[in-house]
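This is a predicted model, with the sequence first.
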Amino acid sequence: MEWQPLAHGPDCAKPVWEIDQQTASDALRSRRGGPEHACPNEECNHRDRYDRITVRVLCRSCGRVHLLNGEEHTARTTTTVRTGYGQAPKRVAGLWLYPGPPLLDWDWEDAGPSGYLCAREKVARLTEEDIVGGIGEGRGPRGGTIWSAGALSTFGPSVTGRAAPHVTWARTSGDKTFATVAAAAKWVKAEVDAAAASVTTEGQDQ
């Protein structure tokens, strides 16, 4: 949830981004960019010259251009299996499950997602309002894969200093674990349906 989309212009007829990058090696730091300086960390290149990267994101339809600048950059090519985001959601137990990254960073080629966010509807991009539950991977006493779950999400301010909001679940499976993702999804769906039915009953009583 900490990734934020870049905005197109108002009423953009064809919202498609064209993305390029440019790297300027040994660029001179201008006075407006800060005074000449050196960093005591031997592995850091903070000084009056640096490698500057600029990512240009433009839309030819609305004319909007985003220029993203940085230094001491790293770049790598990965896949949606590694990042989690970008994979297609799957329909399980009446919910749409959106996959996350694998549990172990070095074992991502053959490993499945380590968790899922659950939504009632299939959407192009999840928002806080879409999420009704979450499923997470764990290890049982003998090292086997188990799954736990939470339902009815509430989002609050980040508690880690990152952009991602902190999520809490009104109901959790607690000590109850599941052998499969499908079983965990069924539990989430039952909890969400029970909460919805309770709200409906209360409304009728009033």
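Structure received.

rest of the way, CA atoms for contacts and neighbours
Will do.

so where do the strands sit in this structure?
Taking DSSP state E as the criterion, the chain contains strands spanning 18-28, 49-58, 65-71, 90-92, 95-99, 115-119, 131-139, 145-156, 166-172.

let's bring in a second one:
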Amino acid sequence: MISPLDTYLGWDKPEHFTGCRRPAWDVGTRTERDEFRRGGGDPQRRHSCPDENCGHGPRYDKLTVRLVCHSCGSAYVISGEQTGTDTRTAATTTAALGYGLPPRQTAGLLLWAGHPWLGGDGWGDELRGGELHDFVVTRPKVKAVTQDVVVGQITQSRGGRGGVVWTALAVPDPQGQFGYGQYLRWAHANDGRGRGGSPLRSVVAAARWIGARLAEQKPTAELAAGGAR
């Protein structure tokens, strides 16, 4: 399962040269079938994988992605192999990625959809309460999710009797005790079952809980004034 933060953070964008007047990318892909691996002077050297279910071998399909800006002249060439399993090209939609969907305004916050559960194919929707996504949370008026604007995260879980509950993390804090191993650590957490606050049985309830934790934070100016006394 991909975390909602993985959908938005940790991605690099290709850069245009300084002063580009009309920044836009001309994107193309090219697949070269049945290429030989080359190295050590022997184009047909032995190359295999010990996993019998992996097709990794001496021949492969090479995929190249080319990005060109005709305005500033910046260009990128990205190449890799298509194994048919772990690495491949897939034509998909924003609904199947989460990324690219418009944010949902809830409880005065914006909820940005993460990668859908089970690929977003609709299977088992009733088991998830009709919700396909986990969410990254920002304040209103945010145009794009970056690490500095994230204020919370909402993920689906299960209650003691198997019902859907929603866990919530709020207020990024480098020294926070929650979220070890993630892109962000957090000052507050609610497991949706009653630990950390009231049980959270809906996305709206989780968003309201995050909003309440944000409201508890003192404004930066007030903190600075207090420290100067």
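Right, received. Where do you want to start? In this text the structure is predicted, and so the values were computed from the model without any measurement.

Overlay them and tell me the TM-score.
The TM-score (TM-score structural alignment, normalised by the length of the first structure) is 0.82; 199 aligned residues with a C-alpha RMSD of 2.8 Å.

Any chance of CSV for the strands of the first structure, columns mean neighbour count?
Below are the strands of the first structure laid out as CSV (neighbours: other C-alpha atoms under 10 Å):
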stretch, mean neighbour count
strand 18-28, 12
strand 49-58, 17
strand 65-71, 14
strand 90-92, 16
strand 95-99, 24
strand 115-119, 25
strand 131-139, 21
strand 145-156, 20
strand 166-172, 16
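
Dump these to a markdown table, plus distance to residue 178 of the first structure.
A markdown table is the format used below for the strands of the first structure (distance: least, C-alpha to C-alpha, whole Å):
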| stretch | distance to residue 178 of the first structure |
| --- | --- |
| strand 18-28 | 43 |
| strand 49-58 | 44 |
| strand 65-71 | 44 |
| strand 90-92 | 14 |
| strand 95-99 | 16 |
| strand 115-119 | 13 |
| strand 131-139 | 10 |
| strand 145-156 | 5 |
| strand 166-172 | 12 |
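
Of all those, which one is nearest residue 196 of the first structure?
Of all the strands of the first structure, the one in closest proximity to residue 196 of the first structure, counting by C-alpha to C-alpha, is strand 145-156 (10.2 Å).

quick check, distance from the closest one to the centre of its chain.
Computed by C-alpha atoms, centre = their mean, to the nearest Å, the chain-centroid distance of strand 145-156 of the first structure equals 15 Å.

Need the residues that contact that strand.
Taking contacts as C-alpha atoms under 8 Å, 6 or more residues apart in numbering, the residues outside strand 145-156 of the first structure that touch it are 128, 131-140, 165-174, 176-181, 184-185, 187-188, 191-192.

same deal with stretch 140-151 of the second structure?
Under the criterion C-alpha under 8 Å, 6+ apart, external residues in contact with stretch 140-151 of the second structure comprise 8-9, 105, 108-110, 136-139, 170-172, 214.

Residue 80 of the second structure corresponds to which position in the first structure?
For residue 80 of the second structure, the aligned position in the first structure is occupied by residue 70, per TM-score structural alignment.

wait, isn't its match in contact with residue 52?
Yes: judged on C-alpha atoms under 8 Å, residue 70 of the first structure makes contact with residue 52 at a distance of 5.9 Å.

Figure out which of the strands of the first structure is closest to residue 43 of the first structure.
Shortest separation from residue 43 of the first structure across these is recorded for strand 49-58, at 13.3 Å, computed as C-alpha to C-alpha.

Name the single longest helix found in the second structure.
Taking DSSP state H as the criterion, the second structure has its longest helix at helix 203-215.

what does it correspond to over in the first structure?
Helix 203-215 of the second structure covers residues 181-193 of the first structure once aligned (TM-score structural alignment).

For that stretch, buried residues please.
Neighbour-count burial for stretch 181-193 of the first structure, counted by 16 or more other C-alpha atoms under 10 Å, picks out 181-189, 191-192.

repeat for stretch 100-112 of the first structure
So for stretch 100-112 of the first structure, counting by 16+ other C-alpha under 10 Å, buried means 100-103, 108, 112.

Could you measure from residue 150 of the first structure over to residue 189 of the first structure?
Spatial separation of residue 150 of the first structure from residue 189 of the first structure under the definition C-alpha to C-alpha, to the nearest Å is 10 Å.

Also residue 171 of the first structure?
Residue 171 of the first structure sits 12 Å away from residue 189 of the first structure, taking C-alpha to C-alpha as the criterion.

Ok, residue 44 of the first structure next?
Distance check for residue 44 of the first structure against residue 189 of the first structure: by C-alpha to C-alpha, it reads 50 Å.

Equivalent analysis for residue 73 of the first structure, please.
The spacing between residue 73 of the first structure and residue 189 of the first structure, counted by C-alpha to C-alpha, is 43 Å.

List the contacts of the aligned partner of residue 94 of the first structure in the second structure.
Using TM-score structural alignment as the criterion, residue 94 of the first structure maps onto residue 108 of the second structure. The neighbourhood of residue 108 of the second structure, defined by C-alpha under 8 Å, 6+ apart, consists of 139-140, 211.

And residue 108 of the second structure, how close does it get to residue 167 of the second structure?
18 Å.

and residue 177 of the first structure, how many neighbours does it have?
The number of residues packed near residue 177 of the first structure is 18, by other C-alpha atoms under 10 Å.

Ignoring the adjacent residues along the chain, who's closest to it?
Nearest residue to residue 177 of the first structure, sequence neighbours excluded (C-alpha to C-alpha, 6 or more residues apart in numbering): residue 148, at 5.0 Å.
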